[in-house]
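>>> got a structure for you, letters missing:
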C-alpha cells in the first residue's frame, strides 16, 4: 500500500509586533489594503497568498486586539485584500503585519491603499459585484467574499459596522444580478479554462484536475455542463476528491501519491492547488505526456524548463484571459447600471454610518437619564415600574433627538461631540 503524500503546509509560529493603542476617542473608519492582478503579476501575488491555515492563524492574532474592531482577509488567485475597521491603526501598520507574517517584502507601489470609510465601502462593493475582476463580472468572487466574511464573523472579528456594511455589499450583488444584465455575459476563469480545453483538445480528452477547493468545484461544474466524461480528480485530502467526483458518475478520484504513476495517461492537467512547483520536469519522463496544462493556482503550481515548455501549452491565470476572447458586450453595457446600484447601496450605508455618533450619544443619554431616575427613587425609597421609567426617559429624549436629527449631518455630529464633552460620555 502506497503512502499518501501530504502537502499540508507547516505553519511556524509568528510573533506580530504590537499595533498602536488608542490614545483618544475618534470615529472608527473602514480601510482597505489590496494587492491584485492590476498591479502585480502572478509571481508577486503568490508571495502574499494566504492558505486557509494561514488566514485562520493571521485572523486569530487580532481576536483580542483593542483597536482593530473588524478584520476580513480575502485571498484569491487574483487578489489578496485586507478590509479592517479601526480608530488609530493605519494601513501602513497592517501592511507591516501582513508582510511580517508571510516573511516577504513587496514594494509599496504595488499595493492599493484606501483609508476613508466612504471610498473603502464603495471599493468592497465593487469587488464583490465583479467590477474589479480579471474577467469582468466574475461570479466566483461573491462566494469568495462571503466565505471570507463568514470566517471572520465566526471568529468574532465582525462588528456591527461591518455587519451592516456587508449586508449592503450582498444586497448590491443581489440587485446587480436581478436588475441588470451585468452578470449574464460574464464568465469565471474556471469557465475560461474549461472552454479553452474544449477548443484545444475536445471534450473527449482525459482530464486530471488537481485540487478540490472552490476553484476546482467551479471547474467541475463547467466540465460537467460542457460534456467532459473522462475526468479524474486528485486532492491532498482524498475525501474531498471523492465528494467532488460524485458530481458525475463517470468521474474518478486519485490519491496524490499516484499522480506521477498515471501522469502520462492524461491529455490535460488543470491545477487549482497553490503548492509551488507541484508539477515539474520529472513528471514528463515518458514519451507520451499531457500537452495542455492550465495553472489556475497562486503561487504557480506548474514549473517547467524551457525544453518542456516548448513541447506543451502551459497557460496560467494571467495569460488565460488574453488567449480566449469572451464576448463582454452585455457586461460592459451594464457597468453604469451596476455603479448606480452601488451608489444607492453605498448612500444607505453611509447615512447609517454617519448617524452613529448621534445614535451612540442618544443611547448614552438614555442610560444616563434612566440611571439618574433609578438612583433618586432608591434614595427616597420609592419604586416605579420599569415601563414607567422607560416612558419618562423617552419623553426626556424626544426633544434632543428631534433637534439633533433635524440638523444637517456635519452640524449634528459637531453638536454631539460638544455634548459628549459636557456629559463626559
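Perfect, thanks for sending it. Predicted model, so just to flag it, every value in this text is computed and none were measured.

>>> please make it C-alpha for all contacts and neighbour counts, starting now.
Noted.

>>> ok, now how distant is the spatially most central residue of the chain from residue 188?
Residue closest to the average C-alpha location in the chain (CA atoms, centre = their mean): residue 74, at 3.0 Å. Distance of residue 74 to residue 188, computed by CA to CA, to the nearest Å: 17 Å.

>>> what about residue 345, distance to residue 393?
In terms of CA to CA, residue 345 sits 34 Å off from residue 393.

>>> also this one, for the comparison:
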C-alpha cells in the first residue's frame, strides 16, 4: 500500500499559514475519520505542532497527493491552490526518511530538540484511539520510534543546549547539583523569561519568583507555572532567597547593582548565587562579577557555549542520518518479509480449501457405498491434479517461451530433481 506524506512546516510556511491549518487536540479523532473517509486514505496519522502540520497516509494505488491537499484545504477552509504553494509531499522511501528525520529532531527549528518525538508518539496514539491506523502505518511508526530512540542513545544530538533560555537553565543545573532544592528569581516576563521558567519547571525546581515592571503581566506568567509574582521594586527583598537569578528586560539601565548583590550574599551567609544576564542592554552591572560567591554570566558567555553546541549537534546529526538510512533498510526488509508471510498464508489457505473440497467428496463417496480403496484413489488423484495444476501451467508457458531462468526457478521451488542421464 503506497505511502503519501503531505506537510507544511516552519521552513515552507509563515506562522499565519501554520496556525490556520493546525488541528485542535480535542478534534483530532474527528479530523482523522474525515481524512480516511473523504480523501481515500486507508490509514492516517496527523502530526500537528506549532512548527508543523503533517499528514501521513497509507493509500490504495491510484490515490494522488492532490486529494490529500484538497482535503486539508477544505477542512480548514483554505483554497487548495493557496495552500499548495506552502506544502511539501513525499512518497515511498522519501516519506519513510522524512518521518524518521522528524521524530529524531533533524527537521526541527532547533536541531535535535527532544519534544518532537513525544509529539509524534502522541499523534500515533490518537490515530490508534480513532482506529485510523493499520498494519502499514503501524510498521512504519514502530520502526520510526526505534530509530529515533537509537539516535538519542547513540549520538549526542540532544545533549547540548542551543537556545539562550535552555543554555541558561543548563548552566544552573551544572552549578547546582540538585536544582530541585533551589529558588529562582526571574526578572522580566517576556518570551525568553517564559521559556526559562518552563525549562526550570521541567527540571523540577523548588520555587520560582517572577519580577516585572507591571505586576499583572508577572501574575499571568506566575499563574501558569505555579510561581510567585512581585514588582521590580521588591527585588532587593527577595534576592537573599534566590539561588539563581536570570534577567531579561528591556530596561535601558541596570536593575541590579554590585551593592545590592553584596547585601544579598551577606544575608545568604555566602551561599553561592548564580546570575545570568541575557538582556541587551545589560540588566546586571558588570562589577557584580567581583562579588565573592556571586557568579555572573552574560549573553555573550551563553552565545559562545551555544555556537560550540550547535557545531556538536551538527556533527551528531551526520551520525544520526546514517542511523536513519540503516533504519530505512530495516523497514524495507520487514515490509518484504511481511509480504512473503502474507503470500504464504494465502498459499496455505488455498491448499487447505482444495484439501477440504476433496475430503468432502471422499466422505460422500463412502456414504454412497464406494469401496475405501476406490475413494482413497480418487482422493489422491484429485489432490494431485488440483495441487499441480497451476505449477504445470506455469512450466508449460515457460517452456513455450524458452525461458530457462523461469524453468530453473520453478524446478528449484518445486524441488524437482533432473534424473536424465547425460
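Yep, it's here. Please read all numbers here as calculations on a predicted model, not as lab measurements.

>>> care to give me the TM-score?
TM-score for the superposed pair, counting by TM-score structural alignment, normalised by the length of structure 2: 0.57. Supporting figures: 289 aligned residues with a CA RMSD of 4.7 Å.

>>> circling back to that earlier point, residue 345 and residue 393 of structure 1: which has the busier surroundings?
residue 345 (23 against 18; other CA atoms under 10 Å).

>>> spell out, range by range, the helices that occur in the stretch 1-150 of structure 2.
Taking DSSP state H, counting those that start in this stretch, the helices of the stretch 1-150 of structure 2 run over residues 15-18, 28-38, 65-75, 80-84, 92-103, 115-129, 135-154.

>>> tell me the gap between the second one and the middle of its chain.
A distance of 20 Å separates the C-alpha centroid of helix 28-38 of structure 2 from that of its chain, computed with CA atoms, centre = their mean, to the nearest Å.

>>> and the fourth one, by the same measure?
On the basis of CA atoms, centre = their mean, helix 80-84 of structure 2 is displaced by 26 Å from the centre of the chain it belongs to.

>>> which other helices and strands does it contact?
helix 65-75 (3 or more CA pairs under 8 Å, 6 or more residues apart in numbering; DSSP states H and E).

>>> for the helix it packs on, grab the matching residue range in structure 1.
Counting by TM-score structural alignment, helix 65-75 of structure 2 lines up with residues 91-101 of structure 1.

>>> next one: stretch 235-244 of structure 2
Under TM-score structural alignment, stretch 235-244 of structure 2 has no counterpart anywhere in structure 1.

>>> what is the end-to-end distance of that stretch?
For stretch 235-244 of structure 2, the end-to-end distance is 13 Å (CA to CA).

>>> quick one, strands of structure 1?
Per DSSP state E, structure 1 carries strands over the ranges 29-36, 70-75, 79-86, 112-114, 207-210, 231-234, 252-254, 268-271, 292-295, 313-316.

>>> the second one maps to which residues in structure 2?
Just to be clear, that refers to strand 70-75 of structure 1. The aligned range for strand 70-75 of structure 1 is 43-48, by TM-score structural alignment.

>>> and the matching stretch, how far from structure 1 on average?
Comparison of stretch 43-48 of structure 2 with structure 1 after fitting gives an average deviation of 0.6 Å (mean CA distance after the TM-score superposition for structure 1).

>>> what's next to that stretch, contact-wise?
22-23, 28, 32, 35-36, 53-59, 119-120, 123-124, 127, 132-134, 136-137 (CA atoms under 8 Å, 6 or more residues apart in numbering).

>>> which among those count as buried?
Neighbour counting with 16 or more other CA atoms under 10 Å marks 22-23, 28, 32, 35-36, 53-59, 120, 123-124, 127, 132-133, 136-137 as buried within the contacts of stretch 43-48 of structure 2.

>>> residue 130 of structure 2: how many residues sit nearby?
17.

>>> map it onto structure 1.
In structure 1, the residue paired with residue 130 of structure 2 is residue 155, using TM-score structural alignment.

>>> next: residue 312 of structure 2.
Using TM-score structural alignment, residue 312 of structure 2 sits opposite residue 330 in structure 1.

>>> mind listing what the counterpart of residue 158 of structure 2 in structure 1 touches?
Using TM-score structural alignment, the partner of residue 158 of structure 2 in structure 1 is residue 183. For residue 183 of structure 1, the contact set (CA under 8 Å, 6+ apart) comprises 137, 138, 139, 176, 177, 331.

>>> without its sequence neighbours, what residue ends up closest to the match of residue 312 of structure 2?
Residue nearest to residue 330 of structure 1 in three dimensions, not counting chain neighbours: residue 185, with 5.4 Å by CA to CA, 6 or more residues apart in numbering.
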